[in-house]
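In: From the sequence below, what's the structure:
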Amino acid sequence: MKNGLILVLFAFMTISGCNTATQNESTAYDDRIDGIFTGFDDANKPGAAVAVVKDGEIVFKKGYGSANMEYDIPVTPSTVFHIASVSKQFTVFAILLLAEEGKLNFDDDIRKHIPEVPDFGKTITLRHLAAHTSGLRDQWNLLALAGWRLDDVITKEHVMKLVAAQNELNFDPGEEFTYSNTGFTLLAETVARVSGQSFAEFTKARVFDPLGMSSTLFYDDHEKIVKNRSYSYYNTGNGYKKSVLSYANVGATSLFTTVEDLSLWAMNFETPKVGSKEIIEQMNTLAQLNNGETFGGAYGQFVGDYKGLKQIQHGGADAGYRTYLARFPDQKFAVAVFSNYADANPGALALRVADVFLGDQMTTEQQEQAAIPDFITLSEEDMGSFAGSYWNESGVYARKIYFKNDTLRYFRGENNESPLMPIDQNTFQMLNVEVDLKVKFEEKGDKKTMIVTIDNGDPIVSEQFEPLDYSRADLAGFTGVFYSDELSTAYTLIMRNDSLIATHPRHSDFSLTPIKEDMFSADRWYFGNVRFERNLDNSISGFRVSSGRVRNLLFEKEED
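Out: As a prediction, the model looks like this:
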């Protein structure tokens, strides 16, 4: 009996000791993750939620800060967020479910299912749409050019009418990768038409309910009440304001979910309860261009390395919502980070969480390769020597480099600039971006070139130029009313204080700055650069706008 009692006590102590060790390990993780989210752990600020999946279960979940600042409602792991473009992987998944059932083919022409998509003379497949290689202009840029604010109520019908009015593509399908939200709106509409259900109904019945994602829905009605939802905010410098979102369109965006529910989705990639391993494999496979090259994009996701580990991820940003889901399939690990604060960087936060759990699986060499390089000190004179305007001919855009507050800055347009920190005499690291982006300056004759590399990819070269100095009389030749049939809208160009000004009934006025002959630049994200076209008599006939995800959109000059 005594020996038996000793054995029982020994067993109890052993079990107790194991539990204590596990508890200590868990507490250590908790403390380190809490440290990552210190900046959000304030009831008077917008917040964040995080969940970590390891080996098929949630091993950590927590909320920080405020989900609703007007009513002091805290963020919890059960708080519902709009997760923006993280929605896209669900849209591809829905298409592949129907393909597996033989109801459509991933290589179908989109016009087979949505005949009102214009015939551009080139076949656009569902695969092209899912890989951002369709050439279709982006819906948000088009809407903004047409005079919409992104906090307007924007419905599926609005987007579909805009698509139906397009006359041109950015490029031939499959030739390039350019991110296009339009393609995913069309994919969601394809699911609806083939299944006979709304996209929200189909995904609820076929994905969310089977996975137990009880707080998840595609939000296709801007007036719908959603329990436990968060609202988004931005900082004005003098306090916070609401960042309003009234979307009523789905596919490219508008998934409402929690970090808990999204964890169930992440687990489905490892052990499919919905869909098949073949669907998962297809979604994770890198897409190819017509020339056989890959570009880091899969289908509704992006594939790359983080500190030597394979990462499959997507981020999202609408209004003040910022979201990120990262999966590390070889480690059976995933992390989701949501925030309702426009200045949040959930990708960086998620990867710091990944460091906590997976750091010991990265070799020293891999960690050094991924580390941000040491910065050096350059004089104001040295950094100022790189200031100027730079033109990229292939991308048809201008960038400005200028020195401000002891820092060199890379300026893309209104409220869109990034600081550059020197890592050698001519090379700079860009801060506050989710990629490894370096900017190098080189002399080319009497001018400089600016070479941008992203994640050690192909260099993007821009040449320094001096913006053309038009006289007032010359600028007056560009004035008039310019109308777009594709957008059903017009801009009026006028002279004001010796400057060429663009006006629109729904937008604030903005100036057009001369770059080169007949080429101007605007400081609006949606307007970009303007190339004027002329008649045989050399008079202005119209202009074409290029703004990143929209190229060469024609506005014709109306007769006086």
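In: make it CA atoms for all contacts and neighbour counts henceforth
Out: OK.
In: Give me the buried positions along stretch 326-339.
Out: The neighbour-count check on stretch 326-339 (16 or more other Cα atoms under 10 Å) flags 326, 327, 328, 329, 332, 333, 334, 335, 336, 337, 338, 339 as buried.
In: Please pull up the helix or strand immediately following the helix or strand the first one falls within.
Out: Here residue 326 sits within strand 321-328, counting by DSSP states H and E. Next helix or strand after strand 321-328 toward the C-terminus (DSSP H and E): strand 333-339.
In: now the angle from the helix or strand following that following strand to strand 321-328?
Out: Towards the C-terminus, the helix or strand next in line after strand 333-339, according to DSSP H and E, is helix 346-358. Between helix 346-358 and strand 321-328, the angle comes out at 30 degrees (axes from the mean of the first three to the mean of the last three Cα atoms, to 10 degrees).
In: and helix 346-358, what other elements does it pack with?
Out: Contact analysis of helix 346-358 by 3 or more Cα pairs under 8 Å, 6 or more residues apart in numbering; DSSP states H and E lists helix 2-36, strand 321-328, strand 333-339 as its packing neighbours.
In: chain center to the shortest one, what's the gap?
Out: Looking back up the chat, that one is strand 333-339. 16 Å (Cα atoms, centre = their mean, to the nearest Å).
In: Here is the second sequence; please produce its structure so I can put it next to the first one:
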Amino acid sequence: MKRLFVVLLAWFSFVVSFKTQAQNFVTDSLDNYVRQGMKDWNLPGLAIAIIKDGKVVAMKGYGVRDIKTKEPVDENTLFLIASNSKLFTATALAQLDYDKKLSLNDKITKYFPDYKLYDANTTNLVTIKDLLSHHLGTGTFQGDFTFWNGNLSRRQIMAKMKLLKPAQQFRQSFGYCNSCFLTAGEVIPLVAGKPWENYVQDSLLTPLGMTNTYTLGKGAAQRKDVAKPYSTVFTGKLSELPYDLVDNLAPAGSLVSNVKDLSKWLLLQLDSGRYMGKRILPWSVLQKTREMNTVISSTKSSVYPSHYTGYGLGVFQRDYNGRQVFYHTGGADGFVTNTCFVPEEKLGIVILTNNDNQEFFEALRYQILDAYLDVPYINRSKQALQVFKPQFEASVAKVKAMQARVKGNAPSLPIPKYVGTYINELYGPISIVQNGKDLQVNFSGHATLKAKLQYMDNGEWLLTYNNPAFGIFPLQFKIDQNKVVSTFIKVNDFIDYDPYLFVKVDDKKPGV
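Out: Next up is the predicted model:
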């Protein structure tokens, strides 16, 4: 009996110690940790909400939403949450599956008979569930240079997907695909009689009282209390970016929200589809989104207490010190965000930030998980910074070295030889025109995107986009028999990993 008492006492002490660790971090250490992290990572603003046991135990804004006006971030400050929109799309489709309006196993050609992918067998087999699970076999972000912030309509994007040549096997690999989520989301108007944005508003946002969440990004810059987007990528300096406009990819990432509203979404996830005691969604709907459809990794992490990572429908999942954690991140130009929930612990976390070139938003999430899931303390921000900082400094140094090579040297051919129209089958045409001693690239697929080409040396030019989010890169032209044949054009990996081959189609000089 005494032995049992000792064991129970030890267990009680462990539980109290565990709860104290979590409470102490949130109540005593969170503010200092966040402020130091924001300083270390050059982060203008951050908003966070933590939910535990059915209550919001922390909800706060830090820093500023605008570095010029110094207007502060608070719980109502709006951020573009990008791919955190995906679980809303998947949940809406799972609800329609529950209502027998569709089946997640329906082939997509049932709804779009003319829909085609690169491979005919994939076209004939691909289902709504495949699209929501990133099963297409394409590479991560493949095609997004063409689609992201572009001029194409939703249906035009779907039509272009047949040009995405898979680098992997259908249903055998994970390739993160925004155009897949768009395609799945476009089934909604066909079965529900209203566009994706209206259905998500009516079935999810309004019932949850998410009154300051917007399904489309159009007009975000004019909304009250919206954070401005910033980045330090390529130059090392905090630069303001244009707001993304990805409403043509809306089901994949157009939502604009704040931590106050997103805490309601997490409370629903943690209460089996209920909010404030009211049933909003059947539990089976949430279950469908959480079933693992794609194994991403089954290798033990060397950094975190985790052994596997997978993907359900619009949500990642992994084990973390013995608990099942569901999460997603969202990256828009100038914003990186995450949402996370641990049903076994009734724990939810949402973090929104307005500098896209930092990993503090993730380090903070893991720090909170460590505190609540009894992981021995290690400063996750400092740990991540040790890896990030040398890579970041090397990237900035590389750009500065290229800029220093612009010295007025003359290219191998006269400037007019480079002028003309160039075409990539997926993207379409671009025009290269003369701009004084330099060249300028005009991108027909984007309303305002341009790039400056300055000759460096050894056949290399410096490509600098007018939108800093797209990046700064070296560029070479392929020249054959004194004629320009083609060039590869690269954008920031944050947008698309693949370079695009553009082939010159004429020697005529188009208008500027």
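In: Contacts for the strand holding residue 326 of structure 1, please.
Out: Strand 321-328 of structure 1 is contacted from outside by 81-84, 86, 232-233, 266, 309-317, 333-342, 344-347, 350-351, using Cα atoms under 8 Å, 6 or more residues apart in numbering.
In: now swap in stretch 218-231 of structure 1 and tell me
Out: With contacts defined as Cα under 8 Å, 6+ apart, stretch 218-231 of structure 1 is touched by 67-68, 75, 78-81, 153, 155, 199-200, 203, 242-243, 246-250, 254-256, 340.
In: For the stretch 251-400 of structure 2, just list every one of the helices.
Out: Assigned by DSSP state H, counting those that start in this stretch, the stretch 251-400 of structure 2 shows helices spanning 259-270, 283-290, 360-372, 380-404.
In: want to try CSV for these, with distance to residue 20 of structure 2 and mean neighbour count as columns?
Out: Output for those, formatted as CSV (distance: least, Cα to Cα, whole Å; neighbours: other Cα atoms under 10 Å):
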stretch, distance to residue 20 of structure 2, mean neighbour count
helix 259-270, 22, 23
helix 283-290, 30, 19
helix 360-372, 9, 22
helix 380-404, 19, 15
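In: can you put those in CSV and add distance to residue 440 of structure 2?
Out: Shown next, in CSV, are the helices of the stretch 251-400 of structure 2 (distance: least, Cα to Cα, whole Å):
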stretch, distance to residue 440 of structure 2
helix 259-270, 41
helix 283-290, 46
helix 360-372, 36
helix 380-404, 16
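In: Quick one, which of these gets closest to residue 104 of structure 2.
Out: If you check each of the helices of the stretch 251-400 of structure 2 against residue 104 of structure 2 by Cα to Cα, helix 283-290 wins as the nearest, at 9.5 Å.
In: residues in contact with that closest one?
Out: Applying Cα under 8 Å, 6+ apart, the contact partners of helix 283-290 of structure 2 are 87, 90-91, 94-95, 98, 269, 272-273, 311-315, 317, 326.
In: Going by neighbour count, which of these are buried?
Out: Buried among the contacts of helix 283-290 of structure 2 (16+ other Cα under 10 Å): 87, 90-91, 94-95, 98, 269, 272-273, 311-315, 317, 326.
In: Farthest-apart pair in those, please.
Out: Spanning the widest gap among those are 98 and 317, at 22.4 Å by Cα to Cα.
In: before we move on, back to that, now the buried residues of stretch 326-339 of structure 1 in a markdown table, with distance to residue 365 of structure 1?
Out: Below are the buried residues of stretch 326-339 of structure 1 laid out as a markdown table (distance: Cα to Cα, whole Å):
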| residue | distance to residue 365 of structure 1 |
| --- | --- |
| 326 | 22 |
| 327 | 22 |
| 328 | 19 |
| 329 | 21 |
| 332 | 23 |
| 333 | 22 |
| 334 | 23 |
| 335 | 24 |
| 336 | 27 |
| 337 | 27 |
| 338 | 31 |
| 339 | 32 |
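In: residue in structure 2 matching residue 199 of structure 1?
Out: Using TM-score structural alignment, the equivalent of residue 199 of structure 1 in structure 2 is residue 196.
In: gap between the closest residue to residue 105 of structure 2 other than its chain neighbours and residue 39 of structure 2?
Out: Closest residue to residue 105 of structure 2 apart from its sequence neighbours, by Cα to Cα, 6 or more residues apart in numbering: residue 127 at 5.5 Å. Look at residue 127 of structure 2 and residue 39 of structure 2: by Cα to Cα, to the nearest Å, they are 46 Å apart.
In: Counterpart of the residue nearest to residue 105 of structure 2 over in structure 1?
Out: When structure 1 is aligned by TM-score structural alignment, residue 127 of structure 2 is paired with residue 125.
In: Repeat that for residue 505 of structure 2.
Out: Here residue 505 of structure 2 is matched to residue 558 in structure 1, going by TM-score structural alignment.
In: got a list of what the one residue sitting closest to the centre of structure 1 touches?
Out: Centroid-nearest residue in structure 1, with Cα atoms, centre = their mean: residue 316, separated by 5.1 Å. Residues near residue 316 of structure 1 by Cα under 8 Å, 6+ apart: 83, 84, 85, 86, 322, 323, 324.
In: ranges for the strands of the stretch 201-350 of structure 2?
Out: For the stretch 201-350 of structure 2, the strands defined by DSSP state E, counting those that start in this stretch occupy 230-231, 239-240, 256-257, 274-275, 278-279, 294-297, 309-311, 316-320, 323-332, 335-342, 347-353.
In: Centre of the chain to the third one, how far?
Out: Taking Cα atoms, centre = their mean, one finds strand 256-257 of structure 2 lying 14 Å from the centre of the chain it belongs to.
In: With structure 1 overlaid, how far apart is it on average?
Out: For strand 256-257 of structure 2, the mean deviation from structure 1 after alignment is 1.7 Å (mean Cα distance after the TM-score superposition for structure 1).
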